[in-house]
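S.K.: return atomic coordinates for the entry below.
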Amino acid sequence: MELLLRSTRVVTPDGTGPAAVAVTGGRIEAVLPYATPPGGAARVEDFGDDVLLPGLVDTHVHVNDPGRSEWEGFPTATRAAAAGGITTLVDMPLNSLPPTTTVAHLRCKQAAARGRVHVDVGFWGGALPGNRGDLRPLHDAGVLGFKSFLSPSGVEEFPHLAPGDLDAVAPEVAGFGGLLIVHAEDPGRLAGAPQPGGPRYADFLASRPHDAERDAVTSLLAAVRRHGTRVHVLHVSSARVLPVLAGARAAGLPVSAETCPHFLTLTAEEVPDGATEFKCCPPIREAANRDALWSALATGTLDCVVSDHSPCTADLKVPDFARAWGGISSLQLGLPAVWTEARRRGHGPGDLARWMATAPAALAGLHTKGAIAPGRDADFAVLAPDETFTVEAAGLHHRNPVTAYAGRTLHGVVRSTWLRGRRIADHGTPLTEPTGRLLERA
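M.R.: Predicted coordinates:
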């Protein structure tokens, strides 16, 4: 034993309670009774009544590096992650140049990240029209799965899959046991909706109707039935998707789904006109819809809560919802944002660990991450659950000081973050030089 971490509230797969966690060589050696004395020269850290959570795993992060690193880069994104209790993130394949759609492009991405990350980082590949032949090589090179869009992505270099393209990609991914993660909005529904323009949030919301998500997920699940592909539905914002997902799961289809902190904590009714820091696709919807998403988390219809951190430079957030870049910058704030609403609804720290660490780690096949259990990496987030703070955008570590949470008072202060038994952030401040590793599919 090199390190012994104590808390009266340690969150493990068996529940939450007093315990001591023994760490050796960057791995969890044992979860022991609270009063267990340290062995030999082991160092002791006692967190009192603060909650010891597994380090969070965020499987939906747009780092944009290389190529658009003025939007975000690996150093700033991973500093923000560390400050917010995230010890592992998985980078999305688009918004960087080049996108991660070939092995050569993956190597370019890895070169941009190597030696510059404060937390562990894995990579999704991209599935595009015409790159079916690149998917197996990317899988063999270590990507954790493949991202695709069923509607336009917003960047020319990452086109969406038409129905015929999906029927080419899905059996290919199924053939090598891969995972397809999908932005599911129906392009026909989007084209037929009123087109947004100007500062009114209500106009933007009408342009991304609920049925666009429902119809796209229905089409996606039909492809799953045809081909047997394991799929994950990204950033579910509409409650109309939930019965479709529940039915698919009841039928035994290999499908999972996520939602995001902004869909669980923010509502359409409170978005000011012109406030395009709230713009994302799919959109933040009504309060009643938010309640349904919480119910789906409680019942297991939704598995994960991940950030979909999609930043840009401040000048791209013009006060016109048709022209502004769509994306919420929230990497550092996901844990307190979700906890603020979760505690109000009667959820506990064990729910946070399941939604924000265990389930995302399992989704991405990161079997040493996501739980405080023997053999796992000694990755931890220490949370003071009853303390509050007010969000100041200038104090966040992601590259551009834009966030929809500015001025909000949130519950839950991240006291410290630990990566493989080493404290990497303290009270919101990253402490060390970059020590994160680049992860590949096991």
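
S.K.: only C-alpha atoms from now on, for both contacts and neighbour counts.
M.R.: Will do.

S.K.: pretty sure Pro54 sits against Arg354.
M.R.: No. Using CA atoms under 8 Å, Pro54 is not in contact with Arg354, being 9.4 Å away.

S.K.: show me which of the two is the more surrounded one.
M.R.: Set side by side, Pro54 and Arg354 show more neighbours around Pro54, with 33 against 22, by other CA atoms under 10 Å.

S.K.: dump the residue contacts of that one.
M.R.: Val11, Thr12, Ala353, Ala357, Gly370, Ala371, Ile372, Asp379, Phe380, Ala381 (CA atoms under 8 Å, 6 or more residues apart in numbering).

S.K.: run this one through as well so I can compare:
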Amino acid sequence: MNDIEFDLVIRGQRVLTTAGIVPREVGIIDGRIVALEPFGNNLSGREVIELVDDETLIPGLVDSHVHVNEPGRTEWEGFASATKAAAAGGVTTIIDMPLNSIPPTTNVDALKLKRASAETQSFVDVGFWGGAIPGNTGDLRALHDEGVFGFKCFLLHSGVDEFPHLEVDELEKDLAEIASFDGLMIVHAEDSRAIDRAPNPEGDIYESFLHSRPRGAENVAIAEVIERARWTGARAHILHLSSSDALPMIASAKRDGVKLTVETCPHYLTLLAEEIPNGATAFKCCPPIREASNRELLWKGLEDGTIDCIVSDHSPSTIDLKDLKNGDFGVAWGGVASLQLGLPIIWTEARRRGIPLERVVEWMGSKPAELARLQRKGTLAPGYDADLAIFAADDAFVVDADKLYHKNHITPYQGKTLSGVVRRTFVRGTEVDFSEPHGQLIRRGTA
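M.R.: Next up, the predicted model:
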């Protein structure tokens, strides 16, 4: 291939490939990786980037759990701000959740509105989940045919009235429907009855909020998802696992051949209930950040493969909805904004545990891509999209919320020192410059 001139060549001593971190030269044409050759082959390119000694070229990450909220609640977050945040964090593909926007993505017309909002202002590639709510079983196949990556449902109040939750029998009905076309159901698994019986979360005491969302509520709901998936043969995915209690039954279901996958999030893997100050509503999310002992078991679940992937669950709101003035956990919006920070958050904790960068990128890149059945994302190899990030793993920075790209500058990571800096990001071989959006909208089966 030495006689070919590539659009872009990136070469260096540290390139994260399917063979690990090795010296390589990457040749890119028309937004695809077409050559991956030993370092020193001197591939020719119209543009050539030489990595410096502290830089690793990694595949762009895939975040399959992002709430963009546009249209309808664009003051919470929008496609321009969210996708800039993604790119700054080395995330080159996001899949947008169907709720918090108005209308929610529960039929094809709503999906078209979402796409129209995203089309001209996305700095990374964007796909969409559909929503499963009471009464829209008949819309699921049409949404699937229009290219959504699957369907999200809640088993308790979603937090917004326009996206009502399913009872478990309704869940089973929808699972049977999507099994007929090999769709995927992704589930916010907390049991509404268990939450109703739990203590009230009012006030500024974090422990009171924690008691209001007990692990048992997750465990009961996850058990229901497992059995309904078993009975219907449908693919099911557990969103944002926070209860480590559920790991044994998840592992058992997987051994039994239930088509089950599971994600967790940076906040459950790095933050601790014991360290959250009273009134610190930036930390409020549902299910909640739990105790140190729980966190350790989540890491074990990742390492042994019971948990499949790590995604952000970037769920921002306006500052006033976080009720910072009163710090009332019963009133504040529940959601953590961390889309830009996920890689350094996880890398900081992983390296402390002796976990290599390759595993982190697998959990945050190739595994979410596999979940969504993205054929050309999350891996640095010939044939894949040239979605790449230059990552300085040993560099460090202090989180300053005002310098983050997401729209409302609040984050529970404010003031934390994190390892790992994303220096440059490329989407389909074009560097993200944060002024001209080049991201594309993607559909199931075509990306």
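
S.K.: can you list contacts of stretch 250-260 of structure 1?
M.R.: Outside stretch 250-260 of structure 1, the residues that touch it by CA under 8 Å, 6+ apart are 224-225, 228-237, 245, 248-249, 293, 301-308.

S.K.: buried residues in stretch 189-201 of structure 2?
M.R.: Ala189, Glu190, Asp191, Ser192, Ala194, Ile195, Ala198, Pro201 (16 or more other CA atoms under 10 Å).

S.K.: alignment lookup: the third one to structure 1.
M.R.: The pairwise alignment with structure 1 assigns Asp191 of structure 2 to Asp186, based on TM-score structural alignment.

S.K.: just checking, its match touches His210?
M.R.: No. Using CA under 8 Å, Asp186 of structure 1 is not in contact with His210; the gap is 10.1 Å.

S.K.: before we move on, the earlier item: can you lay out the buried residues of stretch 189-201 of structure 2 as TSV showing distance to Val262 of structure 2 and secondary structure?
M.R.: Supplementary listing: the buried residues of stretch 189-201 of structure 2 in TSV, determined by distance: CA to CA, whole Å; DSSP: H, G, I helix; E, B strand; the rest coil:
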residue	distance to Val262 of structure 2	secondary structure
Ala189	11	coil
Glu190	14	coil
Asp191	17	coil
Ser192	20	helix
Ala194	21	helix
Ile195	21	helix
Ala198	25	coil
Pro201	27	coil
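
S.K.: ok, the residues you listed vs Leu302 of structure 2, which is closest?
M.R.: Nearest to Leu302 of structure 2 out of those is Ala189 (CA to CA; 18.6 Å).

S.K.: check the secondary structure at the closest residue in space to the closest one that isn't next to it in sequence for me.
M.R.: Nearest non-adjacent residue to Ala189 of structure 2, counting by CA to CA, 6 or more residues apart in numbering: Ala221, 5.0 Å away. Taking DSSP: H, G, I helix; E, B strand; the rest coil as the rule, one finds Ala221 of structure 2 in the helix state.

S.K.: which position in structure 1 pairs with Ala221 of structure 2?
M.R.: Aligned by TM-score structural alignment, Ala221 of structure 2 pairs with Ala216 of structure 1.

S.K.: now swap in Glu291 of structure 2 and tell me
M.R.: So Glu291 of structure 2 corresponds to Glu286, using TM-score structural alignment.

S.K.: need the contact list for that match.
M.R.: Going by CA under 8 Å, 6+ apart, Glu286 of structure 1 touches Thr267, Ala268, Glu269.

S.K.: the last one maps to what in structure 2?
M.R.: So the one you mean is Glu269 of structure 1. Aligned by TM-score structural alignment, Glu269 of structure 1 pairs with Glu274 of structure 2.

S.K.: what's the nearest residue to that match if we skip its chain neighbours?
M.R.: Nearest to Glu274 of structure 2 is Glu291, by CA to CA, 6+ apart, at 6.2 Å.

S.K.: how near is that neighbour to Ser242 of structure 2?
M.R.: Per CA to CA, to the nearest Å, Glu291 of structure 2 is found 10 Å from Ser242 of structure 2.

S.K.: as a check, name the ranges of all helices in the stretch 151-300 of structure 2.
M.R.: Ranges of helices in the stretch 151-300 of structure 2, per DSSP state H, counting those that start in this stretch, are 168-179, 192-197, 206-212, 215-232, 247-255, 266-270, 292-303.

S.K.: redo these as JSON lines? Include distance to Asp320 of structure 2.
M.R.: Formatted as JSON lines, the helices of the stretch 151-300 of structure 2 follow (distance: least, CA to CA, whole Å):
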{"stretch": "helix 168-179", "distance to Asp320 of structure 2": "34"}
{"stretch": "helix 192-197", "distance to Asp320 of structure 2": "25"}
{"stretch": "helix 206-212", "distance to Asp320 of structure 2": "19"}
{"stretch": "helix 215-232", "distance to Asp320 of structure 2": "28"}
{"stretch": "helix 247-255", "distance to Asp320 of structure 2": "36"}
{"stretch": "helix 266-270", "distance to Asp320 of structure 2": "22"}
{"stretch": "helix 292-303", "distance to Asp320 of structure 2": "30"}
